[in-house]
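**Student:** Just to be clear, the model below is a prediction. Sequence and coordinates:
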Amino acid sequence: MAGLTAAAVATVGFLGWQAAAHVPADLAHPAGATLAPGISATKAPRDSDRPAALPSGSGRGERVVYSVDDDRVWLVDADGTVLRTFTVTPGTLDPSPGAYAVTSRANQVTGTDGTPVEHVVRFASAQGLAIGFSAAVDGSTPAPGADARTGAIRESRADGSALWDFATIGKRVVVIR
């Protein structure tokens, strides 16, 4: 079993490297993306009456917004309307606040923690690991153990399907506090 897991992790790592090597220059971003105008590096004010409301300071236009402090994602259309919002379970590595673009996607793979996942949408990297959204095929959203380094941001299967449909290659992902 350990051999299969190691082979799967190596394969995913190689595919991630290969995908990153073929990203067009206009989509590539450094590990710490630059902040675009209107995106705040500090925690944006929240509406205490509506905790799921889109925070100010998350940019403009069509985008995925991910709050690392609130463990929440918003899918936002071009005119700023929130199409869907949901909570997520983060991995052990967080992306830095900033604007990124979706660089690769995979319908089904084995995650770095050995869990079969679907609807993988990658947009950043940290400490040599890809960071992206995914849904466990078994529907679980377990928090990783302290010994597992992972950039997986896990969502429910229904939320993963919605994000998969929305976040195509090149779609903007804004990470906020």
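**Tutor:** Sure thing, it's come through.
**Student:** alpha carbons only for contacts and neighbour counts from here, please
**Tutor:** Fine.
**Student:** W74 versus A52, what's the distance?
**Tutor:** 9 Å (C-alpha to C-alpha, to the nearest Å).
**Student:** more neighbours, these two?
**Tutor:** Ranked by neighbour count (other C-alpha atoms under 10 Å), A52 and W74 place W74 first, with 25 against 16.
**Student:** Run the chain-centre distance for the helix or strand containing that one.
**Tutor:** Using DSSP states H and E, W74 sits within strand 72-76. Distance of strand 72-76 from the chain centroid (C-alpha atoms, centre = their mean, to the nearest Å) equals 11 Å.
**Student:** Could you figure out how far the very next helix or strand once past it is turned away from strand 72-76?
**Tutor:** Tracing the chain past strand 72-76, the next element assigned as helix or strand by DSSP H and E is strand 82-87. Comparing the axes of strand 82-87 and strand 72-76 via axes from the mean of the first three to the mean of the last three C-alpha atoms, to 10 degrees yields an angle of 170 degrees.
**Student:** what about versus this one:
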Amino acid sequence: MVGARSKPVGGAATASGTPTATVIAGAGGHHERRRRTVAGSSSGGSAGAVVAGLTAAAFAVVGFFAYQASAAQDRAEDRTPSASGSPSPGPSESPAKTNEKALPTPSGNGERVVYALERRRVWLVGANEKVRRTYRVGASSVDPKPGSYRVESRSSQVTGSDGVPVENVVRFATVRGTTVGFSAALNGSMPRQDPERQTGGIRERRADGEALWLFATIGTEVVVVP
């Protein structure tokens, strides 16, 4: 009888009437479903983490390209001159250079030669107040006082007061016995000021001297400004 009761444990009904195999199978199914649920939850969590990581990476890439586009726009705007801004002077014409070439005011009226002592520059001004030519000169050691003068005499070629052969000499003043005038050295040299020697030659380059010679005839006004 003991062996007969132990046998139903493998497949027959127990004393309570519940199939043992069914209970075991049911318990096993319950644990199996639990394992599947846990596995599903674990794999679902891993997939969610992957998706979140990819989403964050995508946002980072989009943000990077948006920043690049914004920076490129800023650089383009910096290179574009504003409508209200004034163009900067070119490399060959600085504001100081432009002002240096500007005709001094006041400097007389009508056709005249203007000589600026401080700037060491000459302007040939036409009757219409248009500057025909302007250029720098080498100053003499004796300067005439600011004022209005007239061309008194001219010489095509002579020896200057510094001993250098010169051409296109245009004289317009005398200071303490020294004649002051414009001239150009035949060798193209510019004078070196020597305070020990009283020289009145305002030295020009040869091309400038030729222009002044043709412009400043006897009686032409020469205005000297500080």
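**Tutor:** Now that the structure is in, tell me what you want to look at. Keep in mind that this is a model prediction, so the values were computed, not measured.
**Student:** How alike are these chains, TM-score-wise?
**Tutor:** TM-score for the superposed chains, counting by TM-score structural alignment, normalised by the length of structure 1: 0.72, backed by 131 aligned residues with a C-alpha RMSD of 1.1 Å.
**Student:** ok, back up a step: identify the contacts common to A52 and W74 of structure 1.
**Tutor:** Listed contacts common to A52 of structure 1 and W74 are T85; contacts here mean C-alpha atoms under 8 Å, 6 or more residues apart in numbering.
**Student:** Which of the three states applies to F65 of structure 2?
**Tutor:** F65 of structure 2 carries the three-state label helix when classified by DSSP: H, G, I helix; E, B strand; the rest coil.
**Student:** do I202 of structure 2 as well
**Tutor:** Following three-state DSSP, the label given to I202 of structure 2 is strand.
**Student:** pretty sure it contacts T179?
**Tutor:** No. Using C-alpha atoms under 8 Å, I202 of structure 2 makes no contact with T179, being 10.5 Å away.
**Student:** okay, those two: which has more neighbours?
**Tutor:** Neighbours were counted for I202 of structure 2 and for T179 using other C-alpha under 10 Å; I202 has more, 24 against 17.
**Student:** what sits against the aligned partner of that one in structure 1?
**Tutor:** When structure 1 is aligned by TM-score structural alignment, the residue opposite I202 of structure 2 is I153. When contacts are counted by C-alpha under 8 Å, 6+ apart, I153 of structure 1 touches 88-91, 131-134.
**Student:** Next one: I153 of structure 1 from R50 of structure 1, what distance?
**Tutor:** I153 of structure 1 is 23 Å from R50 of structure 1, by C-alpha to C-alpha.
**Student:** still on that earlier bit, now flag whichever of the contacts of I153 of structure 1 is closest to T141 of structure 1.
**Tutor:** Of all the contacts of I153 of structure 1, T141 of structure 1 sits closest to T89, with 6.3 Å by C-alpha to C-alpha.
**Student:** Identify the residue nearest the closest one in space, chain neighbours excluded?
**Tutor:** R154 (5.0 Å; C-alpha to C-alpha, 6 or more residues apart in numbering).
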